[in-house]
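My questions concern the predicted model and sequence given below.
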Amino acid sequence: MSESKLPRILITGATGQVGNKTIEFLKNNNEVEVIAAVRTQDKARQFKRKGIDTVLFDFDDELSHAEALKNVDRVLIVTDYTVDMLRQSKVFLDSAKVAGVKHVVHLGACGPDNTTVAHWAWHQLVEKYIESAGFSFTHLRPETFMQNMLSYGGKQVVKEGIFNQYVENATKSWVDAEDVAQVAALSLLHPDIHSGKTYRMGYDAKSYDDIAEMLTKMIKKPFQYQPQSPDVFLKSMQESGADMAYMHCVYDHYKRYAAGTIPGADEIFDNFPLITGNNPVTWETFIKKHKAEFDY
């Protein structure tokens, strides 16, 4: 039983786009205590300036887990995008079980239960481990983040109106990361409502040509999508020293998007208004919000 009068929520991945926005949604709620899990004191200071409690935590340092999870009731688990997510998640969840955590919200990836896309399946293995451990749970399965068109891997994506991707003319399902964070926050606030639920989140289906056309129309400057072979992506990841176990999976799913062999790649869902009471962000809304970032 938690010693705290209010439920304590630990946010891992607190400096990432979903974790950080989840904290923003929760920070002014007086019915819970929010703790940001961070790796360094420098990152801790960034949150403390905003009045948010922090704890030092590293998925790869299991000795940090017990202190981070002390008196914690609910957790948002956001791992890095590497094959290490499997080990990291298991060890962390084992620690959470010992600590008495009750509800786990897991940020996963796209796909139905029978997905054959490798890194999506890794996330589903984590989901099954959460369930087998006996936690109350909410699984989040976002489709492609709209924010990936702003930056990816720390690099600007659209430069002078030109952008490259690796899926030919495939139509994909998209979601704003802020919408994912809103669902995460509600799932953490109200586990009684969201326990046992798997939320697939994709609310607008567009090809990159569609997006280029919308950008051209709304920003009133020319934008152009120039598709490249997935081999270009693979080579760039190798040269950058990225985790290739994960990047080979990404490479493979780019090839499958391009070939049209991922079932339901453009599937969209109607659950967001039921979960939040709001309408999800569409590409039109997203471009309006981020017009200055796309403009050149």
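Structure received.

only C-alpha atoms for contact and neighbour calcs from this point on.
Noted.

Can you verify my assumption that His253 contacts His119?
No. Using C-alpha atoms under 8 Å as the test, His253 is too far from His119 to be in contact (9.0 Å).

what helix or strand is Leu140 on?
Using DSSP states H and E, Leu140 falls within strand 136-142.

And the contacts of that strand?
With C-alpha atoms under 8 Å, 6 or more residues apart in numbering as the test, strand 136-142 has contacts from 102-111, 127, 130-131, 175, 180, 184, 187, 191, 194-202.

Could I have the buried ones of those residues as PyMOL selection syntax?
If you want just the buried ones from these in PyMOL, going by 16 or more other C-alpha atoms under 10 Å, the selection is:
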select buried, resi 102+103+104+105+106+107+108+109+110+111+127+130+131+175+180+184+187+191+194+195+198+199+200+201+202
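
Narrow the contacts of strand 136-142 to those in strands?
Here DSSP state E is the test, and these give 103-107, 175, 197-201 as lying in strands.

and which of the residues you listed is nearest Leu63?
Val104 (20.3 Å; C-alpha to C-alpha).

which residue sits closest to Ala133 in space, ignoring its chain neighbours?
Counting by C-alpha to C-alpha, 6 or more residues apart in numbering, Ala133 lies nearest to Lys97, which is 7.5 Å off, once chain neighbours are set aside.

in which helix or strand would I find that neighbour?
Following DSSP H and E, one finds Lys97 within helix 85-99.

Could you give me the buried positions within that helix?
85, 88-93, 95-96, 99.

Check stretch 119-137 too.
Residues of stretch 119-137 classed as buried by neighbour count (16+ other C-alpha under 10 Å): 119-127, 129-131, 135-137.

Could you do stretch 40-52 as well?
Of all the residues in stretch 40-52, those buried under the rule 16+ other C-alpha under 10 Å are 43-44, 47, 52.

structure B:
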Amino acid sequence: MASFQNGPFIVTGASGQLGRQVIDQLIEAGAGPIIAVTRNADKLAEFRDKGVDVRQGDFNAPETLGPAIAGGKRILIISTDDLEPGKRLAAHSNAITAAREAGIDHIVYTSLASPVPESPITFSKDHQNTEKLIGCCHVNLSAIGEGIALVGSGDVRSRFPDIKCLQPMEADG
């Protein structure tokens, strides 16, 4: 197995359309082990039958995330679809904090193609701030926006030279 296929891989939002497609592709590629995280684990019984470790976890219930991602090495954080101001960023922050505490060394995040302050997209700032939070984790980031790879396996802090880490992320010293 190629080194890029060394898991365990964690896929969040696993019962959604993108999450299911990613898991199918990981299985097809022979990558693993795979941990599928979803709010309702019963929705993923077919993956359990294929050897996927299905776990319950909810970005809005941070106490569920540590056990859900324990033992993982790389994580795909699929952005939530909450459009209420602040809720998406709070949920993403919970997931990033759990990943940091679990020792995850690579985060793949579904962002926007250009999450900049002047974007006309109302939730662009949530994606920009999520990328900043990931940058504070001192892990590798791959951000994917609208099907376009934006940052390949690099340090996101170089994209945000004015980054100021928010609590509890700045504890890395």
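Sure, I can see it. None of the values given here were measured: they were computed from a predicted structure.

picking up where we left off before, the ones in strands among the contacts of strand 136-142 of structure 1: which two are farthest apart?
Greatest spacing in these, by C-alpha to C-alpha: His103 and Val175 (24.3 Å).

and Ser64 of structure 1, that's in a strand?
No. Going by DSSP: H, G, I helix; E, B strand; the rest coil, the assignment for Ser64 of structure 1 is helix, not a strand.

show me what contacts whatever residue of structure 2 lines up with it?
Aligned counterpart of Ser64 of structure 1 in structure 2: Thr64 (TM-score structural alignment). Thr64 of structure 2 is in contact with 56-58, counting by C-alpha under 8 Å, 6+ apart.

how do the residues you listed look in structure 1, which are kept?
Shared with structure 1 under both residues aligned by TM-score structural alignment, their matches' C-alpha atoms under 8 Å, the contacts from these are 56-58.

ok, back up a step: distance of the match of Ser64 of structure 1 from Pro117 of structure 2?
Thr64 of structure 2 sits 32 Å away from Pro117 of structure 2, taking C-alpha to C-alpha, to the nearest Å as the criterion.

again, but for Thr12 of structure 2
For Thr12 of structure 2, the distance to Pro117 of structure 2 equals 26 Å [C-alpha to C-alpha].

ok, back up a step: top of the contacts of Thr64 of structure 2 by number of neighbours, please.
Highest neighbour count within the contacts of Thr64 of structure 2: Gly57, with 24 neighbours (other C-alpha atoms under 10 Å).

Contacts only, for that one.
Counted by C-alpha under 8 Å, 6+ apart, Gly57 of structure 2 has contacts 37-40, 64-65, 67-68.

I would like a ChimeraX command selecting only the buried ones among the residues you listed, please.
Selection of buried members from those for ChimeraX, criterion 16+ other C-alpha under 10 Å:
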select :37,38,39,64,65,68
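
In the contacts of Gly57 of structure 2, find the pair that's most separated.
Using C-alpha to C-alpha, the pair of the contacts of Gly57 of structure 2 lying farthest apart is Asn40 and Pro67, separated by 14.7 Å.

Not counting stretch 8-27 of structure 2 itself, show me its contacts.
Applying C-alpha under 8 Å, 6+ apart, the contact partners of stretch 8-27 of structure 2 are 32-40, 43-44, 69, 71-78.

Compare Thr12 and Pro117 of structure 2 (neighbour count), which wins?
In terms of neighbours (other C-alpha under 10 Å), Thr12 is the more surrounded of Thr12 of structure 2 and Pro117; the figures are 29 against 14.

how about the nearest residue to the more buried one, chain neighbours excluded?
In space, and not counting its chain neighbours, Thr12 of structure 2 is closest to Val37: 4.7 Å by C-alpha to C-alpha, 6+ apart.

so how far is Ile69 of structure 2 from that neighbour?
Noted for Val37 of structure 2: a distance of 8 Å to Ile69 of structure 2, by C-alpha to C-alpha.

And Thr80 of structure 2, by the same measure?
Thr80 of structure 2 sits 17 Å away from Ile69 of structure 2, going by C-alpha to C-alpha.

Looking at these two, which is more packed in?
Under the criterion of other C-alpha under 10 Å, the comparison of Thr80 of structure 2 against Ile69 puts Ile69 first, with 29 against 15.

Helices of the stretch 101-250 of structure 1, residue ranges please.
118-132, 177-189, 191-194, 208-219, 230-240, 244-259 (DSSP state H, counting those that start in this stretch).

outside of the third one, which residues touch it?
Yep, that's helix 191-194 of structure 1 we're talking about. Against helix 191-194 of structure 1 from outside (C-alpha under 8 Å, 6+ apart): 103, 136-138, 187.

Show the contacting residues for Thr115 of structure 1.
Thr115 of structure 1 makes contacts with Ala121, as judged by C-alpha under 8 Å, 6+ apart.

wait, doesn't Gln238 of structure 1 sit right on Met244?
Yes. With contact defined as C-alpha under 8 Å, Gln238 of structure 1 counts as touching Met244 (7.0 Å).
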